[in-house]
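Trainee: A predicted structure for the sequence below; I have some questions about it.
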Amino acid sequence: MAQNHEIANEVLEAVGGRDNIASFAHCATRLRIMVNDKEKIDQNRVENIDKVKGAFFNSGQYQIIFGTGTVNQIYEEMEKMGLDGSSKEEVKSQAKQQGSGFQRAIRTFGDVFVPIIPVLVATGLFMGMRGLLTQPEILALFGMTKETISPNFLLYTQVLTDTAFAFLPALVAWSAFRVFGGSPVLGIILGLMLVNPALPNAYSVADGSAQALRFFDFIPVVGYQGSVIPAFVVGLLGAKLERFLRKRIPEALDLILTPFLTLLIMITLGLFAIGPIFHSLEEVVLNATTAVLNLPYGIAGIVIGGLHQIVVVTGVHHIFNLLEIQLLERTGANPFNAIITCAMAAQAAACLAVGLKTKDKKLKALALPSSFSAFLGITEPAIFGVNLRYMKPFVMGLIGGAAGGFLASLFHLAGTGMAITVLPGTLLYLNSQLPMYILCNGVAIAVGFVLTWVFGFSDKMLNEMKISGK
């Protein structure tokens, strides 16, 4: 096996040399390179470098998949060779100038929501733990019933599970200010103003126990607990307003006037215009999402489970973050997670079938670890390194995802959180749904594996690709 220094040197040569690298960075699994000329990249050579699990253009970047840990070492070796690495944010900034307007918009949307996902992951796990600990069967092991649980303990779990969603607008506005070039602390304050306890609580207004305030006899004003789109728009416009003001207010007054005017103007717009308008839009989006997920006979599972990984390939899957956050905030459940988990499990199984069936040592060494990563919820190595390269395994994985998604939709399976899937995702289904979760994913895995083994791959395909030079 080649040493990391040799691999880094091969990567450098295969992408057209150091003069062709505008900037480079890395994320958890991929080396992200901005190149000056795409035509100078030798794709076949890159894919045949030791430890490379796949390479592709996405979001304006040439991304080489190495996997967790390995990518850090390759990145360090490239820095030792005299290349100046950039931050991931700098590379993303350059990439934002490329692609269609829709792709750029989705990337920006993702940049806002991705940083707050870890908090929502933790909240989902807390919900799963509470569901597990309050199950009658678990309580019986300790000689307890739901009636004997300490109210203080339930209050403690409520703090763990409700805080992130109660102050969700503050998180969204903070992240939006950060992405659009404003002062994040102003975003936090604006978000907190949207959920100030002085305003009627949105949940209380929804259940009829409180009434919205009426300004000018026709503008309804409530708190925006759990709202996403109003906070996003407030953050976007607020950051741009702050930048506008800083360019025009004298430096001597900037510290006083800029935050004062930004907060005053934006909270006025947020409560009286942006909030009412975009909260209505948010309701439309949520109702449409719920309607699709509630389609009868498991149709939603077939469609979403069968197509989700295609959306991942296009790189615009971050749009689903909004939908999942809305589902969790309003219902406490995330049926979308259950379906896409099956889609990912099926791709993992298809990759596993390739790894076990092939006699080619390099492909086996690539497919088996990639399959394991996919079972942990990271499907890119499996998709781009193996399944898409031979195409049929990818298609068989899509069929497996549709089969598992069909059952998940039919049985109304829903997670308590988001962003973790397949094996780690079991933690979101501890509230008595675990057997069904295992069944749905088991079906997806079985279908994806068997179809790939029987119809989706043979070493003859590998040999044909070698002969054709692909």
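Mentor: Cool, got the structure. Residues are numbered from 1 along each chain as shown.
Trainee: hey, let's count contacts and neighbours off CA atoms from now on
Mentor: OK.
Trainee: residue 459 is in contact with residue 359, isn't it?
Mentor: Yes. Counting by CA atoms under 8 Å, residue 459 touches residue 359, with 7.2 Å between them.
Trainee: quick one, what contacts residue 295?
Mentor: Contacts for residue 295 (CA atoms under 8 Å, 6 or more residues apart in numbering) come out as none.
Trainee: number of nearby residues for the closest residue to residue 297 other than its chain neighbours?
Mentor: Using CA to CA, 6 or more residues apart in numbering and skipping the chain neighbours, the partner closest in space to residue 297 is residue 410 (6.2 Å). Residue 410 has 18 neighbours, counted by other CA atoms under 10 Å.
Trainee: try this one side by side with the last:
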Amino acid sequence: MSNSAQQIVDAVGGAGNIASLSHCATRLRFQLNDASVVDAKTVDSIDGVMGSVPQAGERYQVIIGGAVQSVYNQINDLPEMASRGGGGGQSADDVKAAARAQGPRGKFAWLDNFFEFLSDSFRPILGALLGASLFITFMALMGTLGVIGNWADPRTDLPPSWQFINFMWQSVFIFLPLMVAYNAAKKVGADPWVGFAVMALVMLPGFSAMVDSPAAYQANIAGSDVTLVDIFGIPLTIFNYGSQVFPPLLMAGVLGPLYKLLKHLIPENVQLIFVPFLSMLIMLPLTAFLLGPIGVFAGAGVANILQTVNEFSPFIFAIIIPLAYPFMVPLGLHWPINAIMLLNIQTLGFDYIQGPMGVWNFACFGATAGVLFLAMRDKEMQMRQTATGALAAGLLGGISEPSLYGIHLRFKRIYPLLLVGCLVGGLIMGIGGGQVHTNAFVFTSLLTIPAFDRLGLYTLSIGAAFVVAMLLVIFFDYRTPEQRAEAKAAAAGQVEGGDPAKPQDDTAAAATSVAAGGAGAAPADPKAAVSDAEQAKASQWLAALGGPENVSQVDAVAETRLRVEVKDSAKVDEAALKSAGLPGVVQVSPGLWHLVVGSDASQYATAMAAKLGAQPVGG
């Protein structure tokens, strides 16, 4: 894959355009100096690349799939990456911190950061979770065949050999709070081992054993009966924190600011000793007495809401979950729901969300199968490779990211068809009474089907979702007529280098460019395309940029952003730009500016193009 690594670097603008690089479970995450120079078509055509996703703030993601770690290493091993003096091998945390420092990430940056925090707290342990889910599936299969008893009930007396196999998945899920605490603490800039140690306190066998202490007593808190023990006169709530994820997330959310504050207050030469010590001195009792119980109750509250909906109408619940997930996953909202699933298993002994969730997953995989069929029929080599990898990751691993980011979010026609598959599968599950349960957290794939009860109903529901989504994509196609014609022409070798073919996906931004000396032409009648207000703003912005004579080029690189090249950045008046109504102004590099215009970037680019055309640059 070394050739592919070099091709990816070249297609995103070369090593000099890469500010930093990290990766998640399936994607390379580039922070670029200038994302407008990325050749998206070339990226998508590279062998091993399953697709690409442009993002705000000069960020660009390349979907690789399961081989992402290898490609990441190969890119960092390239001579030009190794010699560029940093950036390529930064951690994901460093990458995102640098990205935030460059400028605004949008109107709801705090929400973006929150979901990023959730994602990065779980992402590094996805492999362990996936491996554990396959052990669970094996135990479920043995239980279904009658080889063993109820493996999920701790009261079941399993033979030692089967107990050992059961421990193989419990080692992940029981100690999941420690893993989450480590990742979450690292994410917020604290010592991850301090976060681990703080969470380890409430997971000590002796801590949970205090429930049997002669000094323990019962109380009702928030409608729940809990066990308390007085510690120096202060009541301590005793919980079993195994598999809990809300407490470590809450703990890390407090530890991060505290750690930074202590590093600010304590002299550098003694920080190594006193920052961890004081952090633990504060966080250990704070987590045990306050944050841990709050996390438990918060998770229980959300779980109770979902359980109430499920008990009120399993039919409605079986439909809502599959229809909601296609919108929740891209936003990162599925992470809190995953935490609720784990909580359900701990408190109820089973989970009722994963069954309906499986309907969404298989509708997603079915749409990918439809795309694969069309790609094979039309001899689209690149899409066939993308869809094949995404489908394998889905059906065997239960991972939807390659399908979602590599295909579905790139083509607007897929989502409505996918949602019909979700609806049909949810209706079947709902008509069947809903209430499809599993005794453990699993990734919903072909391999984990035996982990669910009501096996017939679950299989019928996910099968219907898969088939309906696949047939709809095959019948209606996932491409517009123009995209289909281009794909066929490309497959036949008819697209020539000079042909101004349309972008392959609906989300690609069309750029309007005006360069010095007439390199870019303005529309024949720009006033017909833009309003008087937009023309007035364009005049104000040009003046604040140092005048038309200081502007070399203007591009609309996204729906909300203009890319402006100037001759002398010293002449740019940022205050005047902002007072002229610009939501954001960012200098990306010397002579290169990005103007966040709010909406209709192409309209503003057209207006500025006309004015630059009327007064050519450079004499």
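Mentor: Nice, thanks for sending it over. Worth saying up front: this structure is predicted, and the values here are computed from it rather than measured.
Trainee: TM between them?
Mentor: With the length set by TM-score structural alignment, normalised by the length of the first structure, the two chains reach a TM-score of 0.81; 459 aligned residues with a CA RMSD of 3.9 Å.
Trainee: surely the residue nearest to residue 297 of the first structure meets residue 302?
Mentor: No. Contact criterion CA under 8 Å: residue 410 of the first structure and residue 302 do not qualify, at 9.9 Å.
Trainee: which residue ranges of the stretch 301-450 of the second structure form helices?
Mentor: Secondary structure of the stretch 301-450 of the second structure by DSSP state H, counting those that start in this stretch: the helices cover 314-331, 334-348, 354-377, 381-397, 401-406, 414-431.
Trainee: comparing those, which comes out most buried?
Mentor: helix 354-377 (a mean of 27; mean count of other CA atoms under 10 Å).
Trainee: for stretch 82-93 of the first structure, which positions count as buried?
Mentor: 83, 85, 86, 88, 91, 92 (16 or more other CA atoms under 10 Å).
Trainee: next: stretch 462-470 of the first structure.
Mentor: residue 462.
Trainee: who touches that stretch?
Mentor: By CA under 8 Å, 6+ apart, the residues outside stretch 462-470 of the first structure that reach it are 44, 390.
Trainee: now do the same for residue 185 of the first structure: its match in the second structure.
Mentor: Matched to the second structure by TM-score structural alignment, residue 185 of the first structure sits across from residue 193.
Trainee: which elements pack onto whichever strand or helix holds that match?
Mentor: Assessed by DSSP states H and E, residue 193 of the second structure sits inside helix 192-201. With contacts taken as 3 or more CA pairs under 8 Å, 6 or more residues apart in numbering; DSSP states H and E, helix 192-201 of the second structure sits against helix 176-187, helix 246-265, helix 271-286.
Trainee: how close does that helix sit to the first structure?
Mentor: Helix 192-201 of the second structure, aligned to the first structure and superposed, deviates on average by 2.4 Å (mean CA distance after the TM-score superposition for the first structure).
Trainee: off-centre distance for that helix?
Mentor: From the chain centre to the centre of helix 192-201 of the second structure is a distance of 26 Å (CA atoms, centre = their mean, to the nearest Å).
Trainee: any idea how far residue 194 of the second structure is from the alignment partner in the second structure of residue 265 of the first structure?
Mentor: Aligning on TM-score structural alignment places residue 265 of the first structure opposite residue 282 in the second structure. Separation of residue 282 of the second structure from residue 194 of the second structure (CA to CA, to the nearest Å): 12 Å.
Trainee: likewise residue 574 of the second structure?
Mentor: Taking CA to CA as the measure, residue 574 of the second structure falls 43 Å from residue 194 of the second structure.
Trainee: same check, this time on residue 592 of the second structure
Mentor: For residue 592 of the second structure, the distance to residue 194 of the second structure - CA to CA - is 42 Å.
Trainee: all set, thanks.
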